[in-house]
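Chemist: Below: sequence and its predicted model.
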Amino acid sequence: MQTNDTDLLFQTNSDLEFSSARQKKLKAAEKLGNPFRISSKVLDLVIEGDEAWVAESGWQIRRVDLNSFTTKKLYKGHSGPVTSVVLYDTPGGLRVLSGSWDKTIRIWDIKTAQVLHILKGHTDFVKSLLILPLPRPLLLSTSSDRSLRLWDLSPLQENNPPICIQTIREHTRPVESSTYRIFTDESGQRTEVYIWTSDSLGVMKEWELKDDQLVFRRDIKGHETSVGFILATEDGLWSASMDKSIMFHPHPPSAPLKPISILHTGYVKSLLPLPASSTSPSLLLTAGDDEDLHVFPLDDVLEGQTPKPILVPGHCAEVSVLRLWRKEGKAVILSGSLDGTIRNWSIPELLNPAPLVYEEEKETVELTEDEQRELAELMDE
């Protein structure tokens, strides 16, 4: 007979101490970041307007109204955790695309939550999805089967299933993440499209899109182990790794600037650079298995400095995703976690975070045998 009841299992003193500390933190953090609680772990999140679509470990996608933080619809049909979610617009309406441990990519009708198409081809977990909004729209999927697949999305305009037009097996380990950037000339015309992919060995590969095919350019070195998240910006390529570091590789590839690295105390799972606005400075946010959000001055990081971060507590498990939500023109940061919550933070809350406030433990006084006997005599009288 098996049980999950910890009271019936053998636990060491360290187990008991960790469990006690966890319960205290859960209590202290229960209101920080105005948490929206869901039924499973948050693995990915995409925002469109004032709504979010959440990829959950509980085999579903959740559509959330961000103004009220209420669930509007659930998209059920996967037979494993949903690792990634993206949106794609068609004449028939917005479509939700999701990748899962069940090795499939599913395309959903946003209004009815019905599955329109199931894309098969990967032989292991689908780890990430990336839409390339080019004249011919493409979908890039990455997988634990060590492959990349490029799908032509144009058939979706007629409500037909996308077609796989390229399969690449250059990585030697599961491919964890992908990102892209479109380079333009002074007139704004597209000149090049670069794509980057990363794997669980720490290898990042750079590709160029030519005639709707990915052409390998180079390997980007720097991390010692799994790179779970990468993001391309106008300035360069950001990466977050399980080697407890983030890195920044400046654009273009021939730039004389050296890569920048910042060490953390734990695995880094996500990052988010925020440009300066009229109400806030430029910031860099990172998060991972130490459960805190780390807030750095972005300009200092890009200048090669290693500033001490502001630590923002709140989550009680690994922080898996960071996203920017523009609420009425103001920046709001959403953080999703394996603790089953999505928390939202204003910039002032990140720069001046509220501390964890633990309840004071009440002291208990144990009576000696003589005191217990005297008390019993008094009670009898």
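Modeler: All right, it came through fine.
Chemist: going forward, measure contacts and count neighbours with C-alpha atoms only.
Modeler: OK.
Chemist: who's in contact with S320?
Modeler: V42, L43, D44, K269, S270, A287, G288, S335, G336, S337, L338 (Cα atoms under 8 Å, 6 or more residues apart in numbering).
Chemist: Which of those ranks first by neighbour count?
Modeler: Among the contacts of S320, V42 has the most neighbours (other Cα atoms under 10 Å), with 30 neighbours.
Chemist: quick one: it and L138, what's the gap?
Modeler: 26 Å (Cα to Cα, to the nearest Å).
Chemist: Equivalent analysis for K210, please.
Modeler: K210 sits 12 Å away from L138, taking Cα to Cα as the criterion.
Chemist: Confirm S14 sits in a helix?
Modeler: Yes - assessed by DSSP: H, G, I helix; E, B strand; the rest coil, S14 belongs to a helix.
Chemist: what's the burial count for L129?
Modeler: When neighbours are counted by other Cα under 10 Å, L129 comes out with 25.
Chemist: So which of K210 and L138 has more stuff around it?
Modeler: Per other Cα under 10 Å, whichever of K210 and L138 has more neighbours is L138, with 21 against 11.
Chemist: for comparison:
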Amino acid sequence: MQTTVVNRRPVLVMAAPGMLRVWDLRRRRPVHGMRLACDVDGRTLAVASVRGRPVAAAGDDQGALHVWDLRSGTPLRKLLTGHEGPVTALVTASMDGRPVALSGGQDGTVRLWDLADARKPGGPLIGHKGTVTALATARVDGRAAIVSGGWDGTVRLWDPRSGRQLGTPLMTASGSLWGITTVSAAGQPLAFTGAHGPAGLELWDLATREPRHPAPARRDPVLSLATARVNGDAIVVGFNRSRRSPGFGSRDAATGEPVQGFAVDQWPGGIRAVATGTVEGRAVAVTGDAEGSVSIWGTDPDKPPLGPLAGHVGRVWAVAVGEVGGRELAASAGDDGTVRLWDLQDGRAWGQPMTGHTGPVTAVQLGHADGRTVVASGGEDGTLRLWNPETSEAHRRPLMGHVGRVWAVAVGEVGGREVAASAGDDGTVRLWDLQDGRAWGQPMTGHTGPVTAVQLGHAGGRTVVASGGEDGTLRLWNPETGQAIGPPAALPWPIDTLAWTSADQIVAASGSEAVALAITD
């Protein structure tokens, strides 16, 4: 919501589904409502003055900018288009005496619009690796600057005239940014940034590009979790992004206390993914790291792991385990756009790399279709792909529906059918029938940011889909109807990964902690 003045009256402008409303704050009654042909997000609503007329601007989920005359309640001009995907941030300002709007999108770009004549003064400002979530303006070194922040954890300064980036990005301590406010104090341009993360609020000197106050010591977030049964006990094993230590390690699923599960003391840092399985009745863990290596670990601290197994170029984003042709295998997915299989007994590569994704592969699982094992993978190209592990060939055409990266994949059975669940940058969870490759029902919507974790499991005697995202919520869904089950559970930080420990308990990695949640009716 925003406040402004219309006909000398203070008003409140609010965005609602299919409607823009203007309220008279003195009389506490609506002035008028504008019906919209699309939904706009209240977080991308801003007000300005164009040639003396008060206007409201808002971005929609199709990448367009709408501008309305607040006096008459009518559109001021045609749609302003350019973003590829939803508009996720919007502010208005005056530059060189002209009213402008700054928009940021899920496509990672920042765009500048002249509201007086609907021109785009230049091309998109490109630099963020992911969604742009916050925008502001400031005067730095005597000239106007655009300040932007995003889910990549960076703050970037731009010259609005040339479109060039000013200096190197500021790296925040908290990760994904959600807000930026700029002020001038004693002639110095400052920026407050707000984020999900241990540091939370940070203060920056934009002239020196340095933090005004040191950020709190950062604890690396837990990025990977898996569950296993070792010596009859249920354990959770997880790792953070640190290259110096494993961080989380093995914990008792019931108490959360550290335990001697896998050979924890030998784990290297930089692990991005972990999965567990069994070989001849013995528990093993498979890890993928930032250096592109896969390793297979047992529970005997005196026995070295199998690996590092080389093959990927760039980081390994995801690993999974399953059985193919009577052999226990691990699947790995990496930055190089390939999916690879490894024999859990001897660590040898199994078959040829599976290629087809047009960018990094960020999710992988093994499931069943047509009575045989299939590998399901999701990637930055927004597709879910099924592979025949026996031949390394595509099992069928790519499954398309997500807009943006697929962050997570899970497989399981719903209503007697083998299905895959996928979670993506577009904030949706989708189900796919592995038998025919068709979408199963409607997308599950509710998250307000990328969905980064998904699992299929059982709770209360029924199959459920669990999802977690950048918005810090854990949500349960009925896969038969696509409807949410109960209210979401709100955690303090974004959720990176999920793992079931039992039929009615799930563990979520949120920030630097792993939180066990009991699922009740």
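Modeler: Ah, there it is. Everything quoted here is computed from the prediction, not taken from an experiment.
Chemist: Quantitatively, what TM-score do the chains reach?
Modeler: TM-score of the superposed chains, computed with TM-score structural alignment, normalised by the length of structure 1, equals 0.62; 276 aligned residues with a Cα RMSD of 3.7 Å.
Chemist: got JSON lines for the contacts of S320 of structure 1, with secondary structure and distance to E224 of structure 1 too?
Modeler: As requested, those are exported to JSON lines (DSSP: H, G, I helix; E, B strand; the rest coil; distance: Cα to Cα, whole Å):
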{"residue": "V42", "secondary structure": "strand", "distance to E224 of structure 1": "26"}
{"residue": "L43", "secondary structure": "strand", "distance to E224 of structure 1": "23"}
{"residue": "D44", "secondary structure": "strand", "distance to E224 of structure 1": "24"}
{"residue": "K269", "secondary structure": "strand", "distance to E224 of structure 1": "15"}
{"residue": "S270", "secondary structure": "strand", "distance to E224 of structure 1": "17"}
{"residue": "A287", "secondary structure": "strand", "distance to E224 of structure 1": "18"}
{"residue": "G288", "secondary structure": "strand", "distance to E224 of structure 1": "17"}
{"residue": "S335", "secondary structure": "strand", "distance to E224 of structure 1": "26"}
{"residue": "G336", "secondary structure": "strand", "distance to E224 of structure 1": "26"}
{"residue": "S337", "secondary structure": "strand", "distance to E224 of structure 1": "24"}
{"residue": "L338", "secondary structure": "coil", "distance to E224 of structure 1": "24"}
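Chemist: Please say which position in structure 2 L87 of structure 1 maps to.
Modeler: When structure 2 is aligned by TM-score structural alignment, L87 of structure 1 is paired with T227.
Chemist: got the contact list for that match?
Modeler: T227 of structure 2 sits in contact with A234, I235, V236, V237, A275, T276, A499, W500, T501, where contact means Cα under 8 Å, 6+ apart.
Chemist: how many neighbours does the second one have?
Modeler: Residues contacting I235 of structure 2 under the criterion other Cα under 10 Å number 25.
Chemist: The helix or strand hosting R43 of structure 2: what's the following helix or strand?
Modeler: According to DSSP states H and E, R43 of structure 2 maps onto strand 40-50. Using DSSP H and E, the helix or strand that follows strand 40-50 of structure 2 towards the C-terminus is strand 53-60.
Chemist: Report the aligned residue range of structure 1 for that following strand.
Modeler: The aligned range for strand 53-60 of structure 2 is empty, by TM-score structural alignment.
Chemist: what packs against that strand?
Modeler: Judged by 3 or more Cα pairs under 8 Å, 6 or more residues apart in numbering; DSSP states H and E, strand 53-60 of structure 2 is in contact with strand 2-6, strand 40-50, strand 64-69, strand 87-95.
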